[in-house]
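J.: Structure for this input, please:
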Amino acid sequence: MTLLERLTQDMKAAMKNKEKQKLSVIRMVKSSLQYEEIKLGHELSEDDVLTVLNRELKQRKDSLHEFEKANRDDLASKLREEIEILEQYMPEQLSEEELLEIVKATVSEVGATSKADFGKVMGAIMPKVKGKADGNVVNKFVQQQLS
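T.: Predicted structure coming up:
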């Protein structure tokens, strides 16, 4: 079952079970997916769907950080629920050990030796870990390896 089919199925289930929050989040995601499909001009691949889901998740995490900084617990708790719902559709995250192994392998694969090769390494590694690791964590590990 594709991610898009799963979203549609879960949306129907949320309607039947009267889960307003889950239904709202899934509708927002499906809307973003439709917008992306129109923008790209073709049907979305599984990779494209993951990209959109990742973007939605990142936006909510950034907003959550801002709401927590402003002591808006009411809005922060709502966003935490939305993040929880979105994370159900994301692939399993890589552990730090697995991610570190991928970073080390990619650094040697690219032949990177200094911080000047940072962009080259990041460009090679991100497609490998797309949706499976946070970009900030990957960034940190790559910098550690290149220093």
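
J.: okay, CA-based contacts and neighbour counts for the rest of this
T.: Will do.

J.: where along the protein do the helices fall?
T.: 3-16, 20-40, 46-69, 73-87, 96-110, 118-129, 135-146 (DSSP state H).

J.: and those as TSV, adding mean neighbour count?
T.: TSV is the format used below for the helices of the chain (neighbours: other Cα atoms under 10 Å):
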stretch	mean neighbour count
helix 3-16	14
helix 20-40	16
helix 46-69	16
helix 73-87	15
helix 96-110	15
helix 118-129	16
helix 135-146	15
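
J.: How about the residue of the chain most remote from its centre: what's its closest non-neighbour residue?
T.: No residue in the chain sits farther from the centre than Thr113, which is 29.0 Å out by Cα atoms, centre = their mean. Excluding the flanking residues, the one nearest Thr113 by Cα to Cα, 6 or more residues apart in numbering is Leu146, at 6.4 Å.

J.: Next, the structure of the following sequence, for comparison with the previous one:
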Amino acid sequence: MSELKQRLSDEMKAAMRAKAKLRLATIRMMLAELKRIEVDERIELDDARVLATLDKMQKQRRDSIAQYEAAGRDDLADIEKAELLVIKEFLPQPLSEAELAAMVDAAVSNSGAQGMQDMGKVMALVKPQAQGRADMGAISQLVKARLT
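T.: Now for the predicted structure:
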């Protein structure tokens, strides 16, 4: 079992003991999504894939928050915000702007990218390093700015 999945399982037990309903429900939701992927693809998830899945769940929560707030449903937005906080606990520390810029610069020089046609090469180098630590949309914007 991956280290991150084990940590999620341990935190679920702790949430049960503490009777933290929202935290428990969110952790169960994360574990259920990981289990669904394992069953569908018949694989055992490693930490990198778990991080990618949690990152996707984080993005889904951000999108839901924006939609609920636009619709004036602050009650539902608050639930999504609470879930987002729990998900963030299991993701690595976010990268600072300087770290992100340095990572993009290194990827551009390592890939030998000359223009926008090489954006895929740069993103392929940056994505594994930044997974779960930065918004891929922001990274994409940074790469586009650097390549133009």
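
J.: ok so, going back, translate the residue farthest from the centre of the first structure into the numbering of the second structure.
T.: Alignment note: Thr113 of the first structure maps to Gln114 in the second structure; criterion TM-score structural alignment.

J.: For Met30 of the second structure, give its distance to Asp135 of the second structure.
T.: From Met30 of the second structure across to Asp135 of the second structure, the span is 19 Å (Cα to Cα, to the nearest Å).

J.: Over to Ile79 of the second structure?
T.: Computed as Cα to Cα, the Ile79 of the second structure to Asp135 of the second structure distance reads 21 Å.

J.: likewise Lys121 of the second structure?
T.: Distance from Lys121 of the second structure to Asp135 of the second structure, by Cα to Cα: 18 Å.

J.: How about Leu34 of the second structure?
T.: Leu34 of the second structure is 21 Å from Asp135 of the second structure, by Cα to Cα.

J.: same thing with Ile87 of the second structure?
T.: Taken as Cα to Cα, the span from Ile87 of the second structure to Asp135 of the second structure is 14 Å.

J.: Could you do Asp10 of the second structure as well?
T.: Computed with Cα to Cα, the distance linking Asp10 of the second structure and Asp135 of the second structure is 27 Å.

J.: now do Met29 of the second structure
T.: Separation of Met29 of the second structure from Asp135 of the second structure (Cα to Cα): 22 Å.

J.: tell me the contacts of the spatially most central residue of the first structure?
T.: Closest residue to the average C-alpha location of the first structure: Asn54 at 2.5 Å, with Cα atoms, centre = their mean. When contacts are counted by Cα atoms under 8 Å, 6 or more residues apart in numbering, Asn54 of the first structure touches Met90, Gly131.
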